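K.L.:
How does the following fold in three dimensions:
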Amino acid sequence: MKFYRDIFEASLNRVLPENDKKRFFQAFYTTFIHISPETEQHFSRHAGEEGRQLIYKCFFAMLAVDGVLFVPDFLERTAREQSDEGLRLPPRLFAFWRESMLRTVRAHDPLCDEEVLTAWAMAIAPGLEYLRRQAELHYRAGGE
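P.N.:
Below is the predicted model:
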């Protein structure tokens, strides 16, 4: 029996060393912004340090969402808020978030293989699905 949580956590420790947690995130963010013309267009309107910081915080908060269906308060507020305090991503961009995350893991984890990518996909799925679903319910295109 494989324990994908263990595989994920080992990979997470490799890509997010204690002394440099921002390098991996910055690579993810750059990949996410440039993964498609749609994301480039969205982020050209919502660029800036505040937006990047919000995605940084959501990135780590969504890792806390797991099979027990626990969602941190910060993530819930951010996912639902449609002002400058909220994430404000259209639902369709969350597939790009997933793809960007897996590409970044592949590029930054020296031990990355299909099992590692499967573990990451499983680990981020609950949080990403939560964010996507909240975007379906609360996203307003006029805020774009």
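
K.L.:
make it CA atoms for all contacts and neighbour counts henceforth
P.N.:
Will do.

K.L.:
Who are the contact partners of residue 60?
P.N.:
Residues near residue 60 by C-alpha atoms under 8 Å, 6 or more residues apart in numbering: none.

K.L.:
For residue 36, see how far away it is.
P.N.:
When distance is defined by C-alpha to C-alpha, to the nearest Å, residue 60 is 23 Å away from residue 36.

K.L.:
before we move on, what about residue 65?
P.N.:
Per C-alpha to C-alpha, residue 65 is found 27 Å from residue 36.

K.L.:
Ok, residue 56 next?
P.N.:
Plainly put, residue 56 is 20 Å away from residue 36 if you go by C-alpha to C-alpha.

K.L.:
neighbour-wise, which of the two wins?
P.N.:
residue 56 (16 against 13; other C-alpha atoms under 10 Å).

K.L.:
How about the more buried one, nearest residue that isn't a chain neighbour?
P.N.:
Excluding its sequence neighbours, the residue lying closest to residue 56 (C-alpha to C-alpha, 6 or more residues apart in numbering) is residue 25, at 6.9 Å.

K.L.:
Now show me the structure for the sequence below, then we'll compare the two:
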Amino acid sequence: MDTERLFDRSYERVLSHEVDGRAFFEGFYDAFLAASDEVAEKFHDTDMDRQQAMLMKSFYHLLSFYASNNADYYLDRVAISHNRHHINIRPALYDLWLDTLILTVRRFDPECCDETELAWRLVMTPGIVYMKFHYNRDSIVGS
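P.N.:
Next comes the predicted model:
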């Protein structure tokens, strides 16, 4: 299985495909907010257009982390801002985030199959583990 190739092709498809007049990141947030009252509360009063733009930027850094095994400054800052001392994103919410992302991929990628889902999970998981690891930390390791 060529994980990177499967992921890249699927990512291109989801970005070029609309479902019910919604783009991929809009569809993701629709599903994520509906998945949990806690998530909906976290995003109460959030500018969702700005949030979608931030997620698109974060995707780049998650992909970079997967490819390089190194967290950059941006990912460090996101990890800190999401830990228990700041936004307080509990580790379990990252699991919900990934599951919702996969459901959204399946909706937006007409060619999505089990191998494609696995590729998405393999690419996203290192960054998610990084974020979860820093939940109880006061700062980033090595800072």
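
K.L.:
Look through structure 1 and tell me its longest helix.
P.N.:
Scanning structure 1 for the helix with the most residues, using DSSP state H, yields helix 114-138.

K.L.:
neighbours around the residue nearest to residue 56 of structure 1, how many?
P.N.:
Neighbours of residue 25 of structure 1 under the rule other C-alpha under 10 Å: 20.

K.L.:
quick one: it from residue 33 of structure 1, how far?
P.N.:
12 Å.

K.L.:
repeat for residue 118 of structure 1
P.N.:
As for residue 118 of structure 1, its distance to residue 33 of structure 1 is 23 Å (criterion: C-alpha to C-alpha).

K.L.:
Neighbour count for these two, which is higher?
P.N.:
Taking other C-alpha under 10 Å, residue 118 of structure 1 and residue 33 do not tie; residue 33 has more neighbours (20 against 14).

K.L.:
I figured the more buried one hits residue 39, correct?
P.N.:
Yes: with contact defined as C-alpha atoms under 8 Å, residue 33 of structure 1 counts as touching residue 39 (5.4 Å).

K.L.:
List the contacts of the nearest residue to residue 72 of structure 1 once chain neighbours are set aside.
P.N.:
Spatial nearest neighbour of residue 72 of structure 1, excluding adjacent residues (C-alpha to C-alpha, 6+ apart): residue 61 at 6.7 Å. By C-alpha under 8 Å, 6+ apart, the residues touching residue 61 of structure 1 are 72, 74, 75.

K.L.:
Any chance of TSV for those, columns neighbour count?
P.N.:
TSV is the format used below for the contacts of residue 61 of structure 1 (neighbours: other C-alpha atoms under 10 Å):
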residue	neighbour count
72	15
74	12
75	24
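
K.L.:
among these, which are in strands?
P.N.:
Assigned to strands by DSSP state E, none of those qualify.

K.L.:
Which of those sits closest to residue 97 of structure 1?
P.N.:
Nearest to residue 97 of structure 1 among these: residue 75, at 15.7 Å, using C-alpha to C-alpha.

K.L.:
wait, that closest one sits on residue 55?
P.N.:
No: counting by C-alpha under 8 Å, residue 75 of structure 1 sits too far from residue 55 to count as a contact (10.4 Å).

K.L.:
So which residue is smack in the middle of structure 1?
P.N.:
Nearest to the mean C-alpha position of structure 1, by C-alpha atoms, centre = their mean, lies residue 59 at 4.3 Å.
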